[in-house]
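Visitor: Here is my input, please return the structure:
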Amino acid sequence: MSIAEQEARQTYPAEYQYDSREAYMRGRAAPPADVEVEAVAKRLLWWDMAPAWEDVMPSEDCFWTLAEPEMRANYLRDAREMLETARKTVSE
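Guide: Sure, this is the predicted structure:
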């Protein structure tokens, strides 16, 4: 039984909630949305940059806006890969 299936059974324990379980598992296994990927990428960039800015802590959006397009692309790629790995893990 996959982690997603275990979570669905815990969240929706009654038999009449079978459709809810199925919807939960489909959502849990769905590819990450672009908004999710960008949120993770911004956080990763923040974690990498924040130590250099101890005195002045701009927002995650500030770092993201100032980053070069190539740098953002790298963080987006890494974030998508991490989210896909996590989703694959809970679906197995």
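Visitor: can we go C-alpha only for contacts and neighbour counts from here?
Guide: Noted.
Visitor: If you count neighbours, what's buried in the helix or strand E38 falls within?
Guide: According to DSSP states H and E, E38 maps onto helix 34-49. For helix 34-49, the neighbour count (16 or more other CA atoms under 10 Å) marks V37, E38, V40, A41, K42, R43, L44, L45, W46 as buried.
Visitor: Which residues outside the helix or strand just after that helix are in contact with it?
Guide: As assigned by DSSP H and E, the chain's next helix or strand after helix 34-49 is helix 60-66. Here helix 60-66 makes contact (CA atoms under 8 Å, 6 or more residues apart in numbering) with K42, R43, L45, W46, M49, R72.
Visitor: now helix 60-66, how far from the chain's geometric center?
Guide: Centroid separation between helix 60-66 and its chain, computed with CA atoms, centre = their mean, to the nearest Å, is 18 Å.
Visitor: One more sequence to fold, the one below, so I can look at both together:
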Amino acid sequence: MLDEAQAYEDSRNYDCCQIINGAFTVGCAVNEAYCEGRSATPADVEVEAVAKRLLWRSCKKWDGIESDYVAKDEDDAWDYAGEIPGFQEEYIRQAKEMLEIARKAVNE
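Guide: Sure, this is the predicted structure:
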């Protein structure tokens, strides 16, 4: 994460973390903000977006469900999954787990 933040900072035309008159430069603030964003807990909208994609990728056919339903798109599949008790919740659980794994890898 720190390497990514430094590369991002270096790709911009900022002063490179020099202290000027006792204050950090814009480059330092950008570097810190980048690190905070990369290590932040995922927002609900991020979790739901990952859950929808997992559902869409894994449920081209609805295994174990007695239905001839064919989803038109990702949102349609998500809406249909909401009618099946626990279905969306399981994909949200998986999405949170995947995002946690990704965040952990970024912080190591």
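Visitor: Would you pull the TM-score for this pair?
Guide: Superposed pair, TM-score by TM-score structural alignment, normalised by the length of the first structure: 0.86. Supporting alignment: 86 aligned residues with a CA RMSD of 1.5 Å.
Visitor: quick revisit: mean per-residue distance, the helix holding E38 of the first structure versus the second structure.
Guide: Its matched residues in the second structure lie on average 0.4 Å from helix 34-49 of the first structure after superposition (mean CA distance after the TM-score superposition for the first structure).
Visitor: And stretch 74-82 of the first structure, by the same measure?
Guide: With mean CA distance after the TM-score superposition for the first structure, stretch 74-82 of the first structure averages 0.4 Å from its match.
Visitor: Which positions in that stretch come out as buried?
Guide: Residues of stretch 74-82 of the first structure classed as buried: Y75, L76, D78, A79, R80, M82 (neighbour count, 16+ other CA under 10 Å).
Visitor: Helices of the second structure, residue ranges please.
Guide: 2-10, 26-39, 44-58, 74-81, 87-107 (DSSP state H).
Visitor: export the ones you listed to a markdown table and tack on distance to I19 of the second structure?
Guide: Formatted as a markdown table, those follow (distance: least, CA to CA, whole Å):
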| stretch | distance to I19 of the second structure |
| --- | --- |
| helix 2-10 | 15 |
| helix 26-39 | 9 |
| helix 44-58 | 36 |
| helix 74-81 | 49 |
| helix 87-107 | 26 |
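Visitor: Of all the ones you listed, which one is nearest C16 of the second structure?
Guide: helix 26-39 (5.6 Å; CA to CA).
Visitor: just the angle between the closest one and helix 2-10, please?
Guide: Calculated by axes from the mean of the first three to the mean of the last three CA atoms, to 10 degrees, helix 26-39 of the second structure forms an angle of 140 degrees with helix 2-10.
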